[in-house]
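Trainee: mind folding the following:
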Amino acid sequence: MAILGFVNVRKLLLELAQHHSVEVVLKIAVDTLAATSSVALVRVWLIESGDICPGCKDSGQCPDKSRCLHLKASAGKSILGARNWENIACSSFGRFPIGIRKVGQIAQSGKPIELIEIRPDEPWVADPNWIRREKIVGFAGQPLICRDEVLGVLSVFTREPLEQGALEMLRMVADHLAYAITNARAFEMVDHLKQQIELENAYLREEINEAQSFKGIIGQSEGIEQIRKVIRMVGPTDANVLIYGESGTGKEMIAREIHNLSDRCDKPMIKINCSAIPRELFESEFFGHARGSFTGAVKNRIGYFQAADGGTLFLDEVGEIPIYLQSKLLRVLQEGEYQRVGEETVRKVNVRIISATNRNLHAEIQSGHFREDLYYRLQVFPVVVPSLKERKIDIALLADHFIKLSCKKMNRPLVRLTEPQMTRLVAYDWPGNIRELQNIVERMVITAQPDQVLLELGQGPGGPKECAPAPAGPALPERILTEKELRELETANMQAALRQTNWRIYGHRGAAKLLGVNPTTLISRLKKLGIYLPRSQPEE
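Mentor: A predicted model of the protein is given here:
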């Protein structure tokens, strides 16, 4: 009997050519062939890299430990009606060595094996008990060959003897299926590259914005000089870095500087804001997902790890990662491999991890919210970023930079700060750090009038507003400052701090504390700039 007599082969072949997903193409093929009443089981194996070799039950027989046959699609029904064979995850033949038994021999030789009638005493074909129980009579295995490359094997078990016409038709289906697989893989690769380009474009847009906002790390304080030294040390290495600091201190910019000094600088640094990802989507965002793995997963999607392959992954607010996902993140760090949601394939990845947090991770470990082993994997090299109130000597330089940047971006005339306004900036506590300073400057530029500049510090209690007439003289010229002008600006800043503290240098109410520098450093700079304390005022 011609087992494919009821199959509309023409319709099947046209449908195979219309789909761009390997998974969909294989399912259409096996479901259509298995719909024939005399077919017991249809399966497709594809040759892929060996992913479970150490634990595979057939590893002792496998001649090639680098690749094997992966069961990708299955359809059919038991004669007892108790079960079907669609669930490939439950199959004991999920992986098959090339060259072993019927399927492996077909993959190795590239030649079909056709048995019109199977004897139950032929265990190399299938389990004899299964053959008897399911009344299996015929078997046909066809190699899937495209452009002289064996992609895998299509196998069919029947409950009626195979006829020559059926074998020829099966060969035709196998040929078209091989080309449909190749085309679908090409479309999936294009889709993958499109997703990667979209993520890299988002990264590049962020890079451009960052480059416009900060031209290197701005500041002359001891804390910033130490940060620069640390970046020069750790940047060229491949060590994982954990950056500590309050929100708004510029942790991401430091991560970019580290990335730009590494051998990975020609690859993207992909940023993940861990606090902004819904908990139920963490795994999908990090590792990607397969089509149909959950409601709304209409196509395969790459994750951040795959997008950052060869580059750097910046995990901002890493303390927000749920504890249940931390073990999977640890696996990537230890083994360099992961799995997409809804997919069995193990994928390799090579990324450098730079993470940042404003949390006390030691306390998180003690409370059971953060894994200690993950902590030590992330903190190979710690970097501590000082808050803005600890580097007040840098406030004038930062304010100057943000004023110029905001005026240029908003196409506004250059705004000028008075000395009292600069004194207020230095004296302010800056709970929002550099981000707050940038916002205040931008708001000041927006509201500035020709005859007055409004400086608003802290939109709440303790944050008074001040309207000051704009000075006539050019305090902040719209050009690169000369060394002399920088010294004058620094001198004005130090004098303002000294006047506010009644020329006191030492102690918690002294100018050194206000400027965020050591008293001996301040004294040295005062002498260098030619600033002398009044004799009538104490130094401490």
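
Trainee: going by C-alpha atoms from here, please, whenever you check contacts or count neighbours.
Mentor: Noted.

Trainee: where does R228 land in three-state SS?
Mentor: Using DSSP: H, G, I helix; E, B strand; the rest coil, the secondary structure recorded for R228 is helix.

Trainee: quick one, what contacts it?
Mentor: Contacts for R228 (C-alpha atoms under 8 Å, 6 or more residues apart in numbering) come out as I217.

Trainee: list of residues touching stretch 248-259?
Mentor: So stretch 248-259 is contacted by 210, 216-217, 231-232, 234-236, 243-245, 265, 269, 312, 314, 316, 354, 356, 385-388, 432-436 (C-alpha under 8 Å, 6+ apart).

Trainee: from those residues, which land in helices?
Mentor: Here DSSP state H is the test, and the contacts of stretch 248-259 give E210, I231, R232, V234, N433, I434, R435, E436 as lying in helices.

Trainee: next up, for comparison:
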Amino acid sequence: MNFEALQDITTAVVQERSVETVLKMIVDGLAAQPDIAVVRMLKVERGDICDHCVVRNVCRDQTRCLHVVATSGHPSKGTVEDWTKLSREYPRVPFGAFNSGVVADARIPVLINDRERVCQRVPESFQEWGRRAGFQSFAGFPLLFHGEMLGVFTIYSCAPISEAEYRWLRALADHAAIAVANARAFEEITRLREQLELHNAYLREQEKSHLGYGEMVGQGDALKQILMQIRVVAPTDASVLLLGETGTGKELIARAIHEHSQRRQRPLIKVNCASVPRELFESEFFGHAKGAFTGAFRDRVGRFQLADGGTIFLDEVGEIPLELQSKLLRVLQEGEYERIGEDRTRRVNIRVIAATNRDLKQEISAGRFRQDLYYRLNIFPLEVPPLRARVEDIPLLAEHFINQARRRLNLTCGGLTAQQMAQLQNYDWPGNIRELQNVMERAVIISQGGPLRLDLVLGIRPAAKIAQSLPDPHPSSSVSCLTQEEMKKRERENTLLALKRAGWKMYGPGGAAELLGLKPNTLAARMKVMGISRPDSRRG
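Mentor: The predicted structure follows:
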């Protein structure tokens, strides 16, 4: 062997920060030496393919084994067999099995300069091939670092290995163990840094998208029922399925459950399933390895790993593609998953809270949602009432949002009058609490420095002009209430007004949906119910 080349390998691997690069440099460098037939590097990892492993009958401990992670070589001339076939057919080696397993089990280096003995401890189907390839010697070295077995590297040579070469190889093994340990530490530091960066980015994202009603406000029976159910289920680890319309505060309830659980010291990670592109679901949930697909320039931590030890909140869970639901079911049942582009099985310990505004039973009947996943999520269903079922809480919520907007926007305005309270309570709030918050915030902006104006955001005439339509604190017998039909008429007029002001633009900045404080799909649904359609501009 070229000792100078071995010295170069020893020097080079210490500078590397990637475990895979370290191992590949060693096998490629050694395989380039004269007479070296096959070099293999194996890492100690958790048993992962035990059910269909070809050597499971000789495996004494399925919790760990040797994984082939790097291999190289060039058997002697005249050998037509593919030397990589050994690693392909035997990617896992149990402790105590074959030459490499014996080295791992004994935790000491092994040198065999005997043609027959070398081939006795390879898989039977490869023994004759090893003889034809000209194997004359074997050297195996455990990679030990502070007493921890990191792996094994083995060499099959077509010439005897001298004592001097053996000592060099042993020194290389010691350096390789240090290099692997250092690279592993660097990778862990990088992983933790990336996880911290992702967590910080997630928190910034949550701060921007947070609904703003950071505490539950109200005194009605519906809210009291919700709080009672939170107290019951929060201390357990049971999965919770939150059911209800959009904008009812399901995320706030999920946060309350997490904050009153035993996992409150760990993160609550939200995934808005409706906003994840179909092709990115698996990467978003489970992460991906560098190079797993075009654009995967580095490893990415998935949301499930980010939530390890804590709670994951799957908002709009009914939007998860059917083909991914089996993988989600697996991680919920077994706590196991794999990143895209990675063979390693990872484990997580999480609690799941899911939310949806869909009827999942109908989705099951339509073949869009798995029944077994539904039962897994639906251990503790919790119905969240719409705002129209919490009429008694609307005044408290409105005042809360007004005060919140005043502080955040640094603006002043008057408070709600009794007539305005009645207006808010008579409105049906299709956008629920989120819509109420948006209406109050816009009212504060429009009314800065003066009395609160709801007529400009709800399309209702100023209180002075509707004294005969809405009750005041001391109504007379001549004052009449608005009927439901009159309220619907007013709402239709207001929707048309917003559409005309926006030039019939529904989406985006300055669109009717923004003016009304509604989601575009909510506005479209409301227009359909009201029979409103855009006029044909081609008509004269």
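
Trainee: once they're superposed, what TM-score comes out?
Mentor: Superposed pair, TM-score by TM-score structural alignment, normalised by the length of structure 1: 0.80. Supporting alignment: 476 aligned residues with a C-alpha RMSD of 3.2 Å.

Trainee: just to revisit the earlier point, buried subset of the contacts of stretch 248-259 of structure 1, written for ChimeraX?
Mentor: Here is the ChimeraX command that selects the buried residues among these (16 or more other C-alpha atoms under 10 Å):
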select :231,234,235,236,243,244,245,265,269,312,314,316,354,356,385,386,387,388,432,433,434,436
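
Trainee: and which of the ones in helices among the contacts of stretch 248-259 of structure 1 is nearest D400 of structure 1?
Mentor: Checking those against D400 of structure 1 with C-alpha to C-alpha, the nearest one is I434 at 12.7 Å.

Trainee: how many neighbours does V445 of structure 1 have?
Mentor: Neighbour count of V445 of structure 1, defined by other C-alpha atoms under 10 Å: 25.

Trainee: that one touches R412, doesn't it?
Mentor: Yes: using C-alpha atoms under 8 Å, V445 of structure 1 makes contact with R412 at a distance of 7.4 Å.

Trainee: in the stretch 151-300 of structure 2, which spans are strands?
Mentor: Taking DSSP state E, counting those that start in this stretch as the criterion, the stretch 151-300 of structure 2 contains strands spanning 240-243, 268-272, 287-288, 300-301.

Trainee: for those, which one sits closest to L499 of structure 2?
Mentor: Closest to L499 of structure 2 of the strands of the stretch 151-300 of structure 2, according to C-alpha to C-alpha: strand 268-272, at 29.2 Å.

Trainee: what's the closest one in contact with?
Mentor: With C-alpha under 8 Å, 6+ apart, strand 268-272 of structure 2 has contacts from R255, H258, R303, L306, A307, G310, T311, I312, F313, L314, D315, E316.

Trainee: from these, which is closest to A177 of structure 2?
Mentor: When those are compared for distance to A177 of structure 2 (C-alpha to C-alpha), L306 wins out at 29.8 Å.

Trainee: can you tell me how far that closest one is from E514 of structure 2?
Mentor: 34 Å (C-alpha to C-alpha, to the nearest Å).

Trainee: out of these two, which sits in the more crowded spot?
Mentor: For L306 of structure 2 versus E514, the count of surrounding residues by other C-alpha under 10 Å is larger for L306: 25 against 18.

Trainee: these two touch, right, that one and H199?
Mentor: Yes: contact criterion C-alpha under 8 Å: L306 of structure 2 and H199 qualify, at 7.3 Å.

Trainee: so which of the contacts of strand 268-272 of structure 2 would you say is closest to E342 of structure 2?
Mentor: Nearest to E342 of structure 2 among those is R303, at 16.3 Å by C-alpha to C-alpha.

Trainee: neighbours of the closest one, how many?
Mentor: Neighbour count for R303 of structure 2, taken as other C-alpha under 10 Å: 23.

Trainee: list the contacts of the nearest residue in space to it that is not next to it in sequence.
Mentor: Once flanking residues are discounted, R303 of structure 2 sits nearest to F285: 5.0 Å by C-alpha to C-alpha, 6 or more residues apart in numbering. Each residue near F285 of structure 2 by C-alpha under 8 Å, 6+ apart is listed here: G302, R303, F304.

Trainee: dump the residues you listed to CSV, plus distance to M527 of structure 2 and secondary structure.
Mentor: Below are these laid out as CSV (distance: C-alpha to C-alpha, whole Å; DSSP: H, G, I helix; E, B strand; the rest coil):
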residue, distance to M527 of structure 2, secondary structure
G302, 39, coil
R303, 37, helix
F304, 39, helix
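
Trainee: how much space separates the closest residue to R184 of structure 2 other than its chain neighbours from A176 of structure 2?
Mentor: Excluding its sequence neighbours, the residue lying closest to R184 of structure 2 (C-alpha to C-alpha, 6+ apart) is V19, at 6.0 Å. Separation of V19 of structure 2 from A176 of structure 2 (C-alpha to C-alpha): 10 Å.

Trainee: mind checking which of these two has more residues around it?
Mentor: Legend: neighbour count by other C-alpha under 10 Å for V19 of structure 2 and A176, higher for A176 (24 against 19).

Trainee: that one contacts A12, correct?
Mentor: No: applying C-alpha under 8 Å as the test, A176 of structure 2 and A12 come out as separate, 10.1 Å apart.

Trainee: OK, contacts around the spatially most central residue of structure 2?
Mentor: The centre of structure 2 sits closest to R303, judged by C-alpha atoms, centre = their mean, with a distance of 2.1 Å. Counting by C-alpha under 8 Å, 6+ apart, R303 of structure 2 makes contact with I269, V271, E284, F285, F286, G287, I312.

Trainee: now do 10 Å
Mentor: 195, 198-199, 202, 269-271, 282-287, 312-313 (C-alpha atoms under 10 Å, 6 or more residues apart in numbering).

Trainee: all good on my end, thank you.
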